[in-house]
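Novice: no letters, just coordinates:
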């Protein structure tokens, strides 16, 4: 009993792993691996304390393997897989689902940034207004957030049990019909409603919208720990 007590006290008095001292000892490959590992666990919503605990556990192991000529990728696989394994084993699932509307708004700003950037660059090189295919702000918002709804729903559809998924053929038909409808409404607004939010925007305005939209996407992604645009939808909690 006394021996167990002494061992416990020795463990409590053992110095914590000095992460700042260990990081410079990593090779270039392992340094990049740890950087990506930290990125994945933070994007999955891990707290600073959880990230600290992960580094304290794995940095000594990675350095030990490094001294034996084994890079971390060889021992643990891709950093995304290790992050997923760590978080699942600790009871936290990577990229837990957020409400549909939050993911949709985030993706909407992502698409708005992409579309605005593309149209803004195209406007710079357009020789005349006839070659400028960009629409107004309302049209861009319609297309962007409609695409976000479709993309978010598709991610949720992939995550469903295969036996419970709605018929893919019907979804494709509904999707194509909706795309055509939104496109027609966007074109009609640009050509027939002459207001500051419906007429074609100059290139600089497009680029400003792109920058603001990306800023909104970046904030939402950090605030709600959202997954990346092309990251597989996570499994729902049982």
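Specialist: Yep, that arrived. Since this is a predicted model, take the numbers as computed values, not measurements. Numbers count the residues shown, from 1 in each chain.
Novice: from here on, contacts and neighbour counts on C-alpha atoms
Specialist: Fine.
Novice: now do the buried residues in the host helix or strand of residue 115.
Specialist: When elements are assigned from DSSP states H and E, residue 115 belongs to helix 100-125. Within helix 100-125, the residues that count as buried by 16 or more other Cα atoms under 10 Å are 102-120, 122-123.
Novice: tell me what it is packed against?
Specialist: Using 3 or more Cα pairs under 8 Å, 6 or more residues apart in numbering; DSSP states H and E, the elements in contact with helix 100-125 are helix 137-159, helix 203-224.
Novice: which residues touch the shortest one?
Specialist: By Cα atoms under 8 Å, 6 or more residues apart in numbering, the list of residues contacting helix 203-224 from outside reads 43, 45, 98, 106-107, 109-110, 112-117, 119-124, 226-227.
Novice: what about residue 179, how many residues nearby?
Specialist: Burial of residue 179 is recorded as 16 neighbouring residues (other Cα atoms under 10 Å).
Novice: which stretch of helix or strand covers it?
Specialist: Assessed by DSSP H and E, residue 179 sits inside helix 168-192.
Novice: run the angle between that helix and helix 137-159 for me.
Specialist: 170 degrees (axes from the mean of the first three to the mean of the last three Cα atoms, to 10 degrees).
Novice: from the middle of its chain, how far away would helix 168-192 be?
Specialist: Here helix 168-192 is found 27 Å from its chain centre; the criterion is Cα atoms, centre = their mean, to the nearest Å.
Novice: cool, stretch 158-168 as well?
Specialist: On Cα atoms, centre = their mean, the centre of stretch 158-168 falls 23 Å from the chain's centre.
Novice: let me have the helices and strands packed on helix 100-125 in TSV, extended by mean neighbour count.
Specialist: TSV is the format used below for those (neighbours: other Cα atoms under 10 Å):
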stretch	mean neighbour count
helix 137-159	19
helix 203-224	18
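Novice: put this beside the first:
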């Protein structure tokens, strides 16, 4: 009966009262924070932006203050701390899983299109002038690979305590790729313009178009790369 209130309390985000904590600062720490805010103001930081930083720093300063450690010992010189705040990298916005998967789908589509196009070019003088998989099979394989890598990237960025075990992820990815390959092969057995092998220039067009879409998505939404970079 006592577990539920505890869990609910943990789920509620703690609100930091900046003004209250400022009143608890020692003279040295108060001077440190004053100088820090003055530097941030000189760099055109708004009051709201400064308050957000203080909500992060003040609890740490108060905790260290109770232990006899001033802010200078905790963070170093005020100019050094201010510089680290001003130039620290911005946090990436959380991107939906489906958008990462879609972006990587277009990337893999461009890779497959390029490979099939080059292969078709070198085999263009052979009797079978069309080689490679059809458009539907190509897109299906690209989607399987794209969403598999998107899941892996999302998994790899989580804390170790919050993610599945490595062997489970590897087994799952292998199974997904095998099923996707089987499905792509089954689709290729259907005779239609979008499932039959295409001429090599068409593959190169697919490669260019899908890479262009991948480039625009990555630039527009600041998406991570193939290996979460």
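Specialist: Now that the structure is in, tell me what you want to look at. Small disclaimer: the values here were computed from a predicted structure and weren't measured.
Novice: what residue of structure 2 matches up with residue 145 of structure 1?
Specialist: Counting by TM-score structural alignment, residue 145 of structure 1 lines up with residue 143 in structure 2.
Novice: which residues does that match contact?
Specialist: By Cα under 8 Å, 6+ apart, the residues touching residue 143 of structure 2 are 101-102, 104-106, 108.
Novice: roughly how far apart are it and residue 136 of structure 2?
Specialist: Using Cα to Cα, to the nearest Å, we find residue 143 of structure 2 at a distance of 10 Å from residue 136 of structure 2.
Novice: okay, and residue 200 of structure 1 sits in which element?
Specialist: Of the helices and strands defined by DSSP H and E, none includes residue 200 of structure 1.
Novice: can I assume it is in contact with residue 138?
Specialist: No: in this structure, residue 200 of structure 1 is not within contact of residue 138 by Cα atoms under 8 Å, at 10.0 Å.
Novice: tell me the contacts of the residue of structure 2 most remote from its centre?
Specialist: Farthest-out residue of structure 2 from its mean C-alpha position, per Cα atoms, centre = their mean: residue 127, at 46.0 Å. Listed by Cα under 8 Å, 6+ apart, residue 127 of structure 2 has no contact partners.
Novice: quick check: the gap between it and residue 203 of structure 2.
Specialist: Look at residue 127 of structure 2 and residue 203 of structure 2: by Cα to Cα, they are 18 Å apart.
Novice: repeat for residue 58 of structure 2
Specialist: Using Cα to Cα, one gets 58 Å for the distance from residue 58 of structure 2 to residue 203 of structure 2.
Novice: count of residues packed around residue 169 of structure 1?
Specialist: By the criterion of other Cα under 10 Å, residue 169 of structure 1 has 9 neighbours.
Novice: same check, this time on residue 169 of structure 2
Specialist: 16.
Novice: ignoring the adjacent residues along the chain, who's closest to it?
Specialist: Computed as Cα to Cα, 6 or more residues apart in numbering, the closest residue to residue 169 of structure 2 that is not its neighbour in sequence is residue 152, at 7.7 Å.
Novice: how far away is the counterpart of that neighbour in structure 1 from residue 93 of structure 1?
Specialist: Matched by TM-score structural alignment, residue 152 of structure 2 corresponds to residue 154 in structure 1. As judged by Cα to Cα, residue 154 of structure 1 and residue 93 of structure 1 stand 20 Å apart.
Novice: again, but for residue 29 of structure 1
Specialist: Applying Cα to Cα, the value for residue 29 of structure 1 to residue 93 of structure 1 is 27 Å.
Novice: of those two, who's got more company?
Specialist: Legend: neighbour count by other Cα under 10 Å for residue 29 of structure 1 and residue 93, higher for residue 93 (21 against 12).
Novice: how many neighbours does the nearest residue to that one once chain neighbours are set aside have?
Specialist: Leaving out its chain neighbours, the residue that sits closest to residue 93 of structure 1 by Cα to Cα, 6+ apart is residue 87, at 5.7 Å. Neighbour count of residue 87 of structure 1, defined by other Cα under 10 Å: 19.
Novice: wait, residue 87 of structure 1 sits on residue 96?
Specialist: No: the criterion here is Cα under 8 Å, and residue 87 of structure 1 misses it with residue 96 at 10.9 Å.
Novice: what do we get in structure 1 for residue 225 of structure 2?
Specialist: When structure 1 is aligned by TM-score structural alignment, residue 225 of structure 2 is paired with residue 228.
Novice: neighbours around that match, how many?
Specialist: By other Cα under 10 Å, 12 other residues sit near residue 228 of structure 1.
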